[in-house]
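Engineer: predicted coordinates and the sequence they were generated for:
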Amino acid sequence: MTRRSFSLMPFYRLMSLVISGLVLCLSVSMANAADVPSPDKLIQSLFTEVNERVQKDHSKIEADKTYLITIGNEVLLPYVSFETMAKQILGKNWRKITPEQRSRYTDAFRNRVSVSLVSQYDPQKRYDLEVTGSRMNSKGDRAAVNSVVTEASGTNKYNISYKLFVDRKAGNWKVYDVVVEGISVLQSFKTASAEDFKRNGIEYMISQLESSDASAELNAKANSKAQ
């Protein structure tokens, strides 16, 4: 088991930050599942990489918090399957919408996660990560990695599990779910979206994700800082 420190907010408050932390270490090239390093080994080096990038671009982040989105686009996007997330969240309703709506929903979901990451990020917070175990399926193309995240003060601990699969077309691991204290992020979204789809339809759901609320929050914080 390996322990690492990182300057990120509690995982239980923001799934996007969990995902961003996880996938930073997954930039490995793989021809097939046999070439994939052990997922727990990847997790062990993950938070060090997070710190290195955040520290490297600290001045840019300090000047403009939304620069975190740029970092996310550069290092996270290839290693998170937002399409798989969106498909599982919508479930059977995925087949009821057009390819254009699927693309717009996926993009809106990804962008909302990015904005949430930026709005909640606090560089002053510090936590420890301990990888407590991992397992793979018999084919070696799906994995779950368990960890415990502890506040530096030692007052709170959070059990976090990460689910990944090997995207053979892209040639790398991709995150598709995070389980926080036994609660699946995807399942939580799926339960809420089923009723929303039934009552309001996909266009309403997309518009809600694309709403300016989160962006307005970021702009308000940026303006406050500038004054």
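Structural biologist: Nice, thanks for sending it over. Numbering: from 1, shown residues only.
Engineer: every contact and neighbour count from this point should use C-alpha atoms.
Structural biologist: Noted.
Engineer: centre of the chain to the biggest helix by length in the chain, how far?
Structural biologist: Longest helix in the chain, counting residues (DSSP state H): helix 99-120. Relative to the chain's own centre, helix 99-120 is displaced by 11 Å; criterion: Cα atoms, centre = their mean, to the nearest Å.
Engineer: for that helix, list every residue counted as buried.
Structural biologist: Along helix 99-120, these residues count as buried under the neighbour rule (16 or more other Cα atoms under 10 Å): 102, 104-110, 112-120.
Engineer: who are the packing partners of the helix or strand that that helix is followed by?
Structural biologist: Per DSSP states H and E, the first helix or strand lying C-terminal to helix 99-120 is strand 127-136. Applying 3 or more Cα pairs under 8 Å, 6 or more residues apart in numbering; DSSP states H and E, one finds that strand 127-136 makes contact with strand 3-6, helix 39-56, strand 142-151.
Engineer: second structure for comparison follows:
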Amino acid sequence: MKRLFVISLFIIISFNSIAVEEQLSPYNVINNTGNNLFTRIATEQELLKTSPEVMIEIVEQELMPAIDYKYAAFKILGKHLKKMSKVQKQNFIISMRSYLVKTYATALNQYNNQVVSFEPERPTNGAKIVPVDAIISNINAPDITITFQMRQNRKSKQWKAYDMIIEGVSLLATKRAEINSRIAKSDIDQVTLELAVIRK
């Protein structure tokens, strides 16, 4: 339950691909996307009550094109990358993306009008990796600060998220440890298959 809540917090401030443009800073990307995402969810509320699977469509359209899932997948694989073929790498990326879509959709269906505030704009000073904070406020619960690791693509110059840190715990590092453990018990092809078929 706690894990689902953490994932939910990640989604609450996730990223809308339509709004991502070269001139947007990582701070603007988060702010604009948070507003766009939850406007969409509010608009679809009645439909979501009877058809929660619609959240998959929202995730596909509003989140995934702006999540740096390829970079995250490679960071998760770490040392295993050197031993993998090109096909194995591509299959893992596809499976990781599928896993994230289902995870995000499940988490967003738990959304209950939390209030989100975003870190104000500030200079990035040419950095390509920038941490951006957001605060989740819940009634009768302490505020939670989440740090998003934003990465700027060298070619497109777009900023996308590849990790989040909450209460000092990196979700990417947690997933990397889990994947490494599973690979040690079987192999990369089996883990890739398992990720693709997991239903959240």
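Structural biologist: Yes, it's here. Note that this is a predicted model, so its numbers are computed, not measured.
Engineer: report the TM-score for the pair.
Structural biologist: Once superposed, chain against chain, the TM-score is 0.84 (TM-score structural alignment, normalised by the length of structure 2); 200 aligned residues with a Cα RMSD of 2.8 Å.
Engineer: can you name the residues in contact with the longest helix of structure 1?
Structural biologist: Outside helix 99-120 of structure 1, the residues that touch it by Cα atoms under 8 Å, 6 or more residues apart in numbering are 9, 14-17, 65-66, 68-69, 72, 82-83, 86, 94, 202-203, 205-206, 209-210, 214-215, 217-218.
Engineer: also stretch 115-122 of structure 2?
Structural biologist: 12-13, 25, 27-28, 30-31, 132-138.
Engineer: which among these end up buried?
Structural biologist: For the contacts of stretch 115-122 of structure 2, a burial check counting by 16+ other Cα under 10 Å picks out 12-13, 25, 27-28, 30-31, 132-137.
Engineer: need those residues in CSV (columns: distance to Gln114 of structure 2).
Structural biologist: Compiled in CSV, those are given as follows (distance: Cα to Cα, whole Å):
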residue, distance to Gln114 of structure 2
Ile12, 8
Ile13, 11
Ser25, 24
Tyr27, 20
Asn28, 20
Ile30, 16
Asn31, 15
Val132, 19
Asp133, 16
Ala134, 12
Ile135, 10
Ile136, 7
Ser137, 6
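Engineer: among those residues, which two are most distant?
Structural biologist: Across those, the longest distance by Cα to Cα is 23.9 Å; it joins Ser25 and Ser137.
Engineer: correct me if wrong: Ala173 of structure 2 contacts Leu77.
Structural biologist: No. Contact criterion Cα atoms under 8 Å: Ala173 of structure 2 and Leu77 do not qualify, at 10.4 Å.
Engineer: what sits against Leu47 of structure 2?
Structural biologist: Val54.
Engineer: which helix or which strand is home to it?
Structural biologist: Leu47 of structure 2 is part of helix 45-50, with elements assigned from DSSP H and E.
Engineer: what's the following helix or strand after that helix?
Structural biologist: Next along from helix 45-50 of structure 2, by DSSP H and E: helix 54-62.
Engineer: what's that next one in contact with?
Structural biologist: Helix 54-62 of structure 2 has contacts (Cα under 8 Å, 6+ apart) with 15-18, 37, 40-41, 47-48, 101-102, 104-106, 108-109.
Engineer: at 6 Å instead, please
Structural biologist: Here helix 54-62 of structure 2 makes contact (Cα atoms under 6 Å, 6 or more residues apart in numbering) with Asn16, Ala105.
Engineer: relative to Arg3 of structure 2, how far out is the counterpart of Met205 of structure 1 in structure 2?
Structural biologist: Structural alignment (TM-score structural alignment) places Met205 of structure 1 against Val191 in structure 2. For Val191 of structure 2, the distance to Arg3 of structure 2 (Cα to Cα, to the nearest Å) stands at 21 Å.
Engineer: still on that earlier bit, and the contacts of stretch 115-122 of structure 2, which two are the farthest apart?
Structural biologist: Ser25 and Asn138 (27.2 Å).
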